[in-house]
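Student: here is my input, please return the structure:
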Amino acid sequence: MTLLILLLAYIVRRALDSADRLDPDSFWIRCTRAGSRRAPGKRWQRTTGVALLAIPALGLIALNHWLRDSSWSVMIYPLDFLILMLLLGAPGWSGRLAAYGEAWRRGDMNAAWHHVKSCLRERERGSATAPESLHLALSNRFMATVFERYFLIMFWYVVGGIGVAFLVRGTLALRDHWPQRSARPAFGAVVSVLAWLPARLLSLSFGVAGDLAGWLSEGRRSVFSPAANHEKVLMTAANGALTGYALDPVRFARIHPEDWMNFGGLSLAAIRNLLNRSMLVWICALALLVIAGILR
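Tutor: You can find the predicted model right below:
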C-alpha cells in the first residue's frame, strides 16, 4: 500500500502543481508566524521552531500507531494519502519557466530575469546578471526545489512513515520561512543532513535515467564526496547525465551558436525530462522492493 499511496499522492500533486493550485507554502508560512514574536536568544528561537514542528509530528506518529492497532486501521491509507499529497508540491514553476523560456527565445534577458527572480535566493538576484549565470542559478534552484519538495519527502515517507515525512517538510519550512532569520541556518543544517543520502540516490538515478557514460566521467565524483551539499551533488550529476551541454551554456554557445536563442527552453526541458525519468526509476525500484517483500 505504501507504493500505491505514493503513486496516487504524486499524480494528484503533479496535477495540482500544473494548475498552480493549493500551494503548501501558504500553510507553512501561516504556521511559522507563531514564532514572529521576538525571542530572547537564538537558542530559544530554534527551540520554539522545533517544538512547533515536533508536537504535530509526534501526534501523527501516535495516531498512525493507534489506528494500526484499532478497528479503524483502514483509515491509515486515506489519511496518509491526504497528508502526503499536501506535503508534496512546488506549484508556480510551470508558468514561470514557460515565460522565462519565451523571454530567452526573444533575447529579452531583462524580462527573463524578472520572470524568475522570485525563485532565486537573495544573494543570487544581484549576481545573476549575465545570461549564463542567471540560467545556472535558476537551474540549480529548480532542481533543488523539485528534489526537496518531492524526492526528499517521498524518501522519508517510505523510510519512516507519514510522521517523519511531516517532520522533513516542516524542517524545510523552518529553513525557508522562520521569522527570525538568525535561526534559519540551524534548520538548514538539519536539512543538509536529511538530504545527504536521498540526494546521492537521486544522483545515481540520473546515471540510470540519463547519459550513463557522461555521468560516469563527471557526475559520479559528487556521489562519493561526503562533504558536498545536496545542491552541488545534483548539479554535478545532472551536468554529466544530460547530453547536448544542457547545463553548460558557455560550451553550448560555442558549439551551437545558431541555437543559442533556444538554449533556455531546451535546457529546462532537458532537466525536467531527467527528473521525470528519475522519478520513474525510483518508482520501479520501490516496486521491486514490494515484490521482494521488503516494502509493504
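Student: only C-alpha atoms for contact and neighbour calcs from this point on.
Tutor: Noted.
Student: elements contacting the helix or strand where residue 4 lies?
Tutor: Using DSSP states H and E, residue 4 maps to helix 2-18. Secondary-structure packing of helix 2-18 (3 or more C-alpha pairs under 8 Å, 6 or more residues apart in numbering; DSSP states H and E): helix 76-87, helix 263-291.
Student: so which elements touch the first one?
Tutor: Other elements packing on helix 76-87 under the criterion 3+ C-alpha pairs under 8 Å, 6+ apart are helix 2-18, helix 42-68, helix 162-177.
Student: buried sites along the longest one?
Tutor: Judged by neighbour count (16 or more other C-alpha atoms under 10 Å), helix 42-68 contains these buried residues: 42, 45-46, 48-50, 52-54, 57, 60-61, 64.
Student: ok, back up a step: need the helices and strands packed on helix 2-18 in JSON lines (columns: distance to residue 135 and mean neighbour count).
Tutor: Below are the helices and strands packed on helix 2-18 laid out as JSON lines (distance: least, C-alpha to C-alpha, whole Å; neighbours: other C-alpha atoms under 10 Å):
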{"stretch": "helix 76-87", "distance to residue 135": "28", "mean neighbour count": "18"}
{"stretch": "helix 263-291", "distance to residue 135": "7", "mean neighbour count": "17"}
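Student: now those in JSON lines, with distance to residue 21?
Tutor: Below are the helices and strands packed on helix 2-18 laid out as JSON lines (distance: least, C-alpha to C-alpha, whole Å):
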{"stretch": "helix 76-87", "distance to residue 21": "11"}
{"stretch": "helix 263-291", "distance to residue 21": "20"}
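Student: still on that earlier bit, closest to residue 255 out of the helices and strands packed on helix 76-87?
Tutor: Each of the helices and strands packed on helix 76-87 was scored for nearness to residue 255 using C-alpha to C-alpha, and the closest is helix 2-18 (33.9 Å).
Student: for the closest one, what is the distance to the chain centroid?
Tutor: Chain-centre distance of helix 2-18: 15 Å, with C-alpha atoms, centre = their mean, to the nearest Å.
Student: tell me what the following helix or strand past it is packed against?
Tutor: Later in the chain than helix 2-18, the nearest helix or strand by DSSP H and E is helix 24-32. The contact analysis (3+ C-alpha pairs under 8 Å, 6+ apart) places helix 24-32 against helix 162-177.
Student: for comparison, sequence B:
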Amino acid sequence: MNFLVLLLVVGIEKFSPWRRRVQADGLWIRQLRRVEKPRSDSIRAWWIIALLVLLPAMVLGVVLSAIEPIAYGLLALPVHLLVVLFSLGRGGVQAGLGPFRDACRRGDTEGAYLVARRDLGIDEATPEALAARVQQRFVWQAFEGFFAIVFWYALLGPVLALVYRLVALIVEHSAMPGLRERAALLQHALDWLPARALAVTFGLVGDFVALNQALLNRLLDWDISAARLVTDAGRSAAELSVPTLDEDGNVSLDALWQLLVRSAVLWYVVLALWVVFV
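Tutor: Next comes the predicted model:
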C-alpha cells in the first residue's frame, strides 16, 4: 500500500491543489503559541515536543492500528494519503525563484540581491556566496519537503512522516529558543540517514567519482548538517563550478533540478522492485 500511496501523492502534487488544502497548519501553530513561553528550561521544551509531536503521532498510530485490519486495509489508504500530503514540505521547490532567476538571466546582480532578500530571506556579502546559498536552499527544500518524507514513510510508515513534519514546523515557527534548539536537534537526527541515502543516490545518477572524492570522508560525519551534505553532494554529482549570479547560475539550478528528478525516479524504481520481489 505504501508504494500506491506514494504514486497517488505524485499525481495529486502534479495535477491537483489538494496538498495546499491538506496542509492547514493554523490550528497546530496556535497550539504551539499557546503552550510555549518566552523563558523555559529544557524539561518544559521536551514536554512541549511530547505534547505537540508525540501525542499526535500516538493518536495516529492507534487509529491506524484500529482500521488497518478492516476491508484489507482499504480504510487506512485515505489516512495514509492525507498524512503524507500533510507531511510534505510547504510551498514548491522552485516557488519564489522566478524573479531571482530573471535577474540572473539579465546579469542584474543588484536585482538578484534585492529579490533574494525579499523573496527568499537570503542576504550574503558576495555574489558567489549568494548563489551558493540559493542553491543550498533549493536542494534543502527538495530534501526536507520530499525525500526525507518519502524515506521515512517507505521505511516506517506514516507515523514517522508525521513526526518529521511536526518537528520541522517547530523549528520553523517556534519563538522559544530552547524549544527550537531541541527540535532542530531532533530534526538533525531524523535527517541523518535519509541525507546519506540521497547523497549516495546523487552519485548513482550523477558523477559518482567526483562525489566520492568530495564527500567520502564526510559521509558519516554526525556534525555536518543535512543541508550542507546534500547540497555539496548535489554540486559534486552535477559537476558544478563556482556558483555565479548570471545565466550560468540558472543552468546550475537546472542541473540540480534534473539531478533531483533522476534521484526521485530511482527511489520509486527501487520501491517498486521492493514491492514486487520482497
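Student: let me have the buried residues of helix 42-68 of structure 1 in TSV, extended by distance to residue 267 of structure 1.
Tutor: Below are the buried residues of helix 42-68 of structure 1 laid out as TSV (distance: C-alpha to C-alpha, whole Å):
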residue	distance to residue 267 of structure 1
42	41
45	41
46	39
48	42
49	38
50	39
52	40
53	37
54	40
57	38
60	40
61	41
64	43
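Student: so which of the residues you listed is the closest to residue 2 of structure 1?
Tutor: Nearest to residue 2 of structure 1 among the buried residues of helix 42-68 of structure 1: residue 64, at 13.5 Å, using C-alpha to C-alpha.
Student: which ones are touching the residue lying closest to the closest one once chain neighbours are set aside?
Tutor: Excluding the flanking residues, the one nearest residue 64 of structure 1 by C-alpha to C-alpha, 6 or more residues apart in numbering is residue 76, at 6.5 Å. Listed by C-alpha atoms under 8 Å, 6 or more residues apart in numbering, the contact set of residue 76 of structure 1 reads 64, 67, 68.
Student: columns distance to residue 205 of structure 1 on top of those, output as TSV?
Tutor: Formatted as TSV, these follow (distance: C-alpha to C-alpha, whole Å):
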residue	distance to residue 205 of structure 1
64	31
67	35
68	33
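Student: of those residues, closest to residue 269 of structure 1?
Tutor: Nearest to residue 269 of structure 1, judged by C-alpha to C-alpha, of the contacts of residue 76 of structure 1 is residue 64 at 39.4 Å.
Student: return the distance of the closest one relative to residue 171 of structure 1.
Tutor: Residue 64 of structure 1 is 20 Å from residue 171 of structure 1, where distance means C-alpha to C-alpha, to the nearest Å.
Student: with residue 249 of structure 1 instead?
Tutor: 34 Å.
Student: higher neighbour count, these two?
Tutor: Between residue 249 of structure 1 and residue 171, counted using other C-alpha atoms under 10 Å, residue 171 has the larger neighbour count: 24 against 21.
Student: which residue in structure 2 lines up with the more buried one?
Tutor: Counting by TM-score structural alignment, residue 171 of structure 1 lines up with residue 167 in structure 2.
Student: not counting residues beside it along the chain, what's closest to its match?
Tutor: Counting by C-alpha to C-alpha, 6+ apart, residue 167 of structure 2 lies nearest to residue 183, which is 5.7 Å off, once chain neighbours are set aside.
Student: and that neighbour? What does it align with in structure 1?
Tutor: Residue 183 of structure 2 maps onto residue 187 in structure 1, by TM-score structural alignment.
Student: now that match: which helix or strand?
Tutor: For residue 187 of structure 1, the host element (DSSP H and E) is helix 184-209.
Student: can you give me the buried ones in that helix?
Tutor: Residues of helix 184-209 of structure 1 classed as buried: 184, 187-188, 191, 194-209 (neighbour count, 16+ other C-alpha under 10 Å).
Student: give me the mean deviation of that helix from structure 2.
Tutor: Mean deviation of helix 184-209 of structure 1 relative to structure 2 after superposition (mean C-alpha distance after the TM-score superposition for structure 1): 0.7 Å.
Student: and that helix, how far out from the chain's middle?
Tutor: That offset, for helix 184-209 of structure 1, works out to 9 Å (C-alpha atoms, centre = their mean).
Student: which SSE is immediately downstream of it?
Tutor: helix 212-214.
Student: what range does that next one cover in structure 2?
Tutor: Using TM-score structural alignment, helix 212-214 of structure 1 lines up with residues 208-210 of structure 2.
Student: superposed on structure 1, what's the mean shift for that stretch?
Tutor: Once fitted to structure 1, stretch 208-210 of structure 2 is off its aligned match by 2.3 Å on average (mean C-alpha distance after the TM-score superposition for structure 1).
Student: list the buried ones in that stretch?
Tutor: Of the residues in stretch 208-210 of structure 2, those buried (16+ other C-alpha under 10 Å) are 208, 210.
Student: just stretch 26-43 of structure 1 next, same as before
Tutor: For stretch 26-43 of structure 1, by 16+ other C-alpha under 10 Å, it's 28, 29, 31, 32, 35, 42.
Student: so who does the match of residue 183 of structure 2 touch?
Tutor: Shown in contact with residue 187 of structure 1 (C-alpha under 8 Å, 6+ apart): 46, 171, 172, 174, 175.
Student: contacts only, for the match of residue 171 of structure 1.
Tutor: Counting by C-alpha under 8 Å, 6+ apart, the residues that residue 167 of structure 2 touches are 49, 53, 183, 184, 186, 187.
Student: now for those residues: which two are most distant?
Tutor: With C-alpha to C-alpha as the measure, no two of the contacts of residue 167 of structure 2 lie farther apart than 53 and 184, at 13.3 Å.
Student: which of the helices and strands packed on helix 2-18 of structure 1 sits closest to residue 110 of structure 1?
Tutor: Closest of those to residue 110 of structure 1 is helix 263-291, at 13.6 Å (criterion: C-alpha to C-alpha).
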